[in-house]
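Q: Sequence unavailable; structure follows:
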């Protein structure tokens, strides 16, 4: 299985913590945030993990190395300027290529979940689908949600109620091949286009989840992992 961790954000909401440290290397309970993802993906069976980076990205490569200490191959997709989610994935496609499977797991580097690795291992695309999204109940900071999950498992841009995209998904490479490598592109418009063709499935993420996008949420996660909350 191939996987990608999106780690090219500028971390502006985390300032001043990210002025000298890239957000993926900020720690909770003494461990870099990105290491939680690596360990979960390795436990789920990932053989290669691609990490894109931009702001202070050399620190990420220096800290993580080639992945041998985690038991996985880590490869990097550096971006001179952040290419947004879809643009970052498009540039990394050659690194994600697999002759046996044209799909791969994608995880936002700035979320945390204790979803069981077995559940990640079981994620796969249904026939005719180009994406499978894990969705969560809307957090207080995003009450309007993103997408509607039908009882059939189909995910639509319209409909009520809406849930929030967790940043964890299985995606098909063909979603991105029409993009120009090296150009910035957002993921949401691509997903909405696929939803219009009923090619996006999903389910609720039944585990602890949070977007670790601010110093306050990082502190809350640190306390949770230390058993202090």
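A: Looks like it came in fine. Owing to the predicted nature of the structure, the values given are computational and were not obtained by experimental measurement.
Q: only C-alpha atoms for contact and neighbour calcs from this point on.
A: Will do.
Q: Just give me the longest helix of the protein.
A: helix 84-96 (DSSP state H).
Q: Quick check: buried residues in that one?
A: 84, 85, 86, 87, 88, 89, 90, 91, 92, 93, 95, 96 (16 or more other Cα atoms under 10 Å).
Q: Disregarding flanking residues, what is the spatial nearest neighbour of the last one?
A: By the measure of Cα to Cα, 6 or more residues apart in numbering, the closest residue to residue 96 outside its immediate chain neighbours is residue 2, 6.2 Å from it.
Q: A further structure is provided below for comparison with the first:
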């Protein structure tokens, strides 16, 4: 059997948000641990990563982070060979660092190329594959995004998609960023990002401005994913999933 020349890379699962729109469900349970079809929401992408051979995971936490700590410890004990590291933003700073701030905080744990995904998005058919990683590593892009058709609650979308497979800030047709992507650490270093790697000062910063700058430079590729996908942002959407 021929082995791919790409070693498995880590993944960062974003799980630090307060989940205000999900209240009162999130008053006592962090959103990534709310059950969907009998499993905690964040367990779905963790299982998909494991099925693709990706065993190293970094999870950031803030709101009710101790519950996610316990879940990750239990997951690791039940999956020998897996490695879950928790970046405790709430414990370290008293607040969540937003997406770019959280990734910058965890950057020393992530290496040169890594997956990023959200712990509150349900995409049961998405496949995390070594082939995608190998293709991204062979490119000169700083990020590769998976886009989805716009849901009813986000009709304007986020980014366009060129015929050459580049993400666009301006386009007649735009799609929604699925929150799943491959990234290079360079995007979270100067000149793209002003946060010091490791984010010792606890800067909270969103990801979108970094992405938009890199998109303007032609350094972000993208593709369309049309499988089941739900941003579980309200109790109604959670209920619809069963």
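A: Good, I have the coordinates. Remember, predicted model here, so these are calculated numbers, not experimental data.
Q: ok so, going back, rebuild the buried residues of helix 84-96 of the first structure as CSV, extending it with distance to residue 13 of the first structure.
A: Putting the buried residues of helix 84-96 of the first structure into CSV (distance: Cα to Cα, whole Å) gives the following:
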residue, distance to residue 13 of the first structure
84, 16
85, 17
86, 21
87, 21
88, 20
89, 23
90, 25
91, 25
92, 25
93, 28
95, 29
96, 29
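Q: how about residue 129 of the first structure, what does it touch?
A: Applying Cα atoms under 8 Å, 6 or more residues apart in numbering, we find residue 129 of the first structure in contact with 198, 199, 200, 201.
Q: same thing with residue 63 of the second structure?
A: 16, 17, 18, 30, 90, 95, 96.
Q: swap the cut-off to 10 Å and go again
A: 15-19, 26-31, 88-91, 94-96 (Cα atoms under 10 Å, 6 or more residues apart in numbering).
Q: Pretty sure residue 183 of the second structure sits in a helix.
A: No: per DSSP: H, G, I helix; E, B strand; the rest coil, residue 183 of the second structure lies outside any helix segment and is strand.
Q: so it makes contact with residue 144?
A: Yes: here residue 183 of the second structure reaches residue 144: they are 6.6 Å apart, a contact under Cα atoms under 10 Å.
Q: Please list all residues in contact with the residue positioned nearest the centre of the second structure.
A: The centroid of the second structure falls nearest to residue 117 when counting by Cα atoms, centre = their mean (1.6 Å). Contacts for residue 117 of the second structure were tallied using Cα under 10 Å, 6+ apart; they are 11-15, 42, 45, 59, 178-182.
Q: Tell me which of the residues you listed fall in helices.
A: Reading helices off the contacts of residue 117 of the second structure with DSSP H, I get residue 45.
Q: which one of the contacts of residue 117 of the second structure has the most neighbours?
A: Counting neighbours by other Cα atoms under 10 Å, residue 15 leads those with 29 neighbours.
Q: Can you name the residues that contact it?
A: Contacts of residue 15 of the second structure (Cα under 10 Å, 6+ apart): 30-33, 42, 58-63, 65, 68, 86-87, 96, 99, 102, 117-120.
Q: Where do the helices of the first structure begin and end?
A: Under DSSP H, the first structure gives helices at 33-43, 57-64, 84-96, 117-122, 188-196, 215-225.
Q: can you tell me what part of the second structure the second one aligns to?
A: Under TM-score structural alignment, the alignment places helix 57-64 of the first structure onto residues 65-72 of the second structure.
Q: one step back: let's have the contacts of residue 129 of the first structure in a markdown table, adding neighbour count.
A: Below are the contacts of residue 129 of the first structure laid out as a markdown table (neighbours: other Cα atoms under 10 Å):
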| residue | neighbour count |
| --- | --- |
| 198 | 15 |
| 199 | 21 |
| 200 | 26 |
| 201 | 24 |
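Q: between these, which is nearest residue 187 of the first structure?
A: Set against residue 187 of the first structure, the nearest of those by Cα to Cα is residue 200 (13.0 Å).
Q: can you tell me which residue in the second structure aligns to the closest one?
A: In the second structure, residue 200 of the first structure lands on residue 220 (TM-score structural alignment).
Q: Who are the contact partners of that match?
A: Counting by Cα under 10 Å, 6+ apart, residue 220 of the second structure makes contact with 140-145, 165-168, 182-183, 211-214.
Q: now with 6 Å?
A: Listed by Cα atoms under 6 Å, 6 or more residues apart in numbering, the contact set of residue 220 of the second structure reads 141, 142, 143, 144, 167.
Q: Most neighbours out of those, which is it?
A: The most crowded member of those is residue 167, carrying 31 neighbours; neighbours defined as other Cα under 10 Å.
Q: Now do the contacts for that residue.
A: By Cα under 6 Å, 6+ apart, the residues touching residue 167 of the second structure are 160, 161, 220, 221, 222.
Q: hmm, 8 Å instead?
A: 145, 159, 160, 161, 215, 218, 220, 221, 222.
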